[in-house]
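Novice: just a sequence and a predicted model for now, questions to come.
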Amino acid sequence: MNVNTLQSAEAAVPPAPRLLRSTLTSPFGRKVRMAMVILGLGDQIEVEPADTRSETDTLREQNPLGKMPCLLLDSGTAIYDSRVIIEFLDQWSGRNRLIPQDAHDRAQVLTCATLADGIADAALLMVYEGRFRDPEQKSEVWLSHQRGKVERGLTAISHALPNPKTTDIASISLACALGYLDWREPVEWRSRFPKLVEWLKAFAAAEPAFDATRRPDEAAS
C-alpha cells in the first residue's frame, strides 16, 4: 500500500465517539447511556458529568446551548441532542437497530420518541420551577401548563404504546421519561395510567439496559 492509498484509507475511517457529557440523573442522558449499552459501546465511551449551571464548565464550549447530553468524537466534533446522538451511534456502530430505515416506520417511531421526550421535558421544567425559583416566585400557571403537557402526553402514548419487547428509540425514550416521573414525581401517574405501569414493567424485564442505567442510589423494583 503506497502513501496516498494509506492516507485515503485513514481519511475514510469515521471519527469515533469518545466522551459523553451527562449526569447519571438526566433522563435524556440515560437514553444515550441505554443506547450505548444496547449497541455494545458501553465500555468504549467515557461518561463525564456536566454542570449546566456552571459558567466555567466546558460543556458551554462543546454545546453553545449548555445542554446535555453532548457526545464528543475523537476528531473534536461535538454532537448534541439525545435523538441525534442515538441516531449517530446506531449508524456508527453498524447495528442499525434503534431507528427503522423504512420512511413510514421511521416517522412513526420518531414521533413516539418525540412525544416521550416532550413528557420528560415538561416534567423537567416543572422540577426546575421548584429548584430555581423562591417559593413566592413559583408560577402555578406555568406548572399547570407543563402538567397538562405531561398528562396529555401520557394519555396519548398509553393508547399507542410501543412493543415493550422491541427495543428502539421510542421504547427507550418512553422508559426514561417514566423513570424520571417515578424519581422526581412532578405528577402522580401510576394510579392513573395502569397500562403504562405494566408496559414499563414488561420493558424493564425484556431490556437489561434499563436496570443497567439506573442511578447509583436507585434500587431496582
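Specialist: Thanks, I have the structure now. Since the structure is predicted, the reported quantities are computational estimates derived from the model, not experimental observations. Numbering: from 1, shown residues only.

Novice: for the rest of this, base every contact and every neighbour count on C-alpha atoms.
Specialist: Will do.

Novice: now the longest helix anywhere in the chain: buried residues?
Specialist: As assigned by DSSP state H, the longest helix anywhere in the chain is helix 103-132. Neighbour-count burial for helix 103-132 flags 109-110, 112-126, 129 (criterion: 16 or more other C-alpha atoms under 10 Å).

Novice: hold the first one in mind and look at this next one:
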Amino acid sequence: MKLFHSHFSPFARKVMACAHVLGIADRIALLPSAAHPVKRDGTILAHHPMAQVPTLLDDEGHALADSRVICEYLDARAGGKLFPPAGPARWSALNAQSIADGILDAALLIRYELTARDASERSVAWMDGQEAKIVSALAALDSEAESFADRIDIGTISIACALGYLDLRFAELGWKRSHPDLAAWFTRFAEHPAMLATRPPAA
C-alpha cells in the first residue's frame, strides 16, 4: 500500500497512528505530496478527484481518500481492533472521532485563512467562528476525559492527533491550562509508541 502523506497533516498522522497500532505500518510506503487548498496536487489528482492528503493506494492501485475511510479500511484489513462492533462503545468511539475531526477542520480553516489568503482578504469573524468551535469541543472533551481511561480506539487516536495539532500550530491557545483533565490524559496517551512514531517535526 502507498499513502500520499505529509508529516504536518494531522489526518495523515491519524492514519499512520492507526497503522502502527494495528501492526501494519511497515506495509505502507509514504509518498510525498504537495496538497494545497487552492493549488491541487496533480499527482494525487491522477488517482482521486479530491486530490487530498491523506489518500491511500491499496495493493491493487485503487484510491481511498478521507482519514475516516482509510482508517476503517486498514482496521478491516488488520482484523478489526479500533472500531468497536455495533453498540454503545461504537457510537462513543465514532462520536469522539467526529469531534476530533471537527476540531481539525476548524483549525485547518483558520490555518488556510492565514496562509492561503492575502492579508486584505482574511476574515477575522470567520477565524473567530472557527476558534469558537475548537473551544467548545475542547470543553466537551475535557468533561469526558476520565472516561477515555486506557482506551485505544479510533476515537481516542483521533482526539490525540487533534490535540497534537493544536500544540503544533496553535500553541497560543494554551488549551492545557483550561482543560486539565484532558491535558492529563493527552500527556499519557502521547507516550504511546504509535503517537511517538508519528510525531511531526517541530513547526
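Specialist: Ah, there it is. Computed from a prediction, not measured in an experiment: that's the story for all the values here.

Novice: please name the spatially closest residue to the aligned residue in structure 1 for S123 of structure 2 (chain neighbours excluded).
Specialist: In structure 1, S123 of structure 2 lines up with S139, judged by TM-score structural alignment. Excluding the flanking residues, the one nearest S139 of structure 1 by C-alpha to C-alpha, 6 or more residues apart in numbering is E129, at 7.8 Å.

Novice: ok, the one you found touching K138?
Specialist: Yes: assessed by C-alpha atoms under 8 Å, E129 of structure 1 is found in contact with K138 at 6.4 Å.

Novice: just checking, what packs against the helix or strand just after the longest helix of structure 1?
Specialist: Per DSSP states H and E, helix 103-132 of structure 1 leads on to helix 140-158 as the next helix or strand towards the C-terminus. On a contact count with 3 or more C-alpha pairs under 8 Å, 6 or more residues apart in numbering; DSSP states H and E, helix 140-158 of structure 1 meets helix 103-132.

Novice: once aligned to structure 2, how far is the helix it packs on on average?
Specialist: Following superposition, helix 103-132 of structure 1 is found to deviate from structure 2 by 0.9 Å on average (mean C-alpha distance after the TM-score superposition for structure 1).

Novice: tell me the angle that helix makes with helix 140-158.
Specialist: Inter-element angle recorded for helix 103-132 of structure 1 and helix 140-158: 150 degrees (by axes from the mean of the first three to the mean of the last three C-alpha atoms, to 10 degrees).

Novice: which residues in structure 1 form strands?
Specialist: Counting by DSSP state E, structure 1 has strands at residues 17-21, 46-48, 70-73, 78-80.

Novice: can you pull the buried residues of the second one?
Specialist: What that stands for is strand 46-48 of structure 1. V47.

Novice: so it matches what in structure 2?
Specialist: Counting by TM-score structural alignment, strand 46-48 of structure 1 corresponds to 29-31 in structure 2.

Novice: can you check the third one too?
Specialist: Here strand 70-73 of structure 1 aligns to structure 2 at residues 55-58, judged by TM-score structural alignment.

Novice: how about a markdown table for the strands of structure 1, with distance to R214 of structure 1 added?
Specialist: As requested, the strands of structure 1 are arranged in a markdown table below (distance: least, C-alpha to C-alpha, whole Å):
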| stretch | distance to R214 of structure 1 |
| --- | --- |
| strand 17-21 | 16 |
| strand 46-48 | 14 |
| strand 70-73 | 19 |
| strand 78-80 | 22 |
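
Novice: of these, give the one that comes closest to D105 of structure 1.
Specialist: Among those, the nearest to D105 of structure 1 by C-alpha to C-alpha is strand 78-80 (23.8 Å).

Novice: which residues are contacting that closest one?
Specialist: Applying C-alpha atoms under 8 Å, 6 or more residues apart in numbering, the contact partners of strand 78-80 of structure 1 are Q62, N63, M68, P69, C70, L71, L72, L73, I85.
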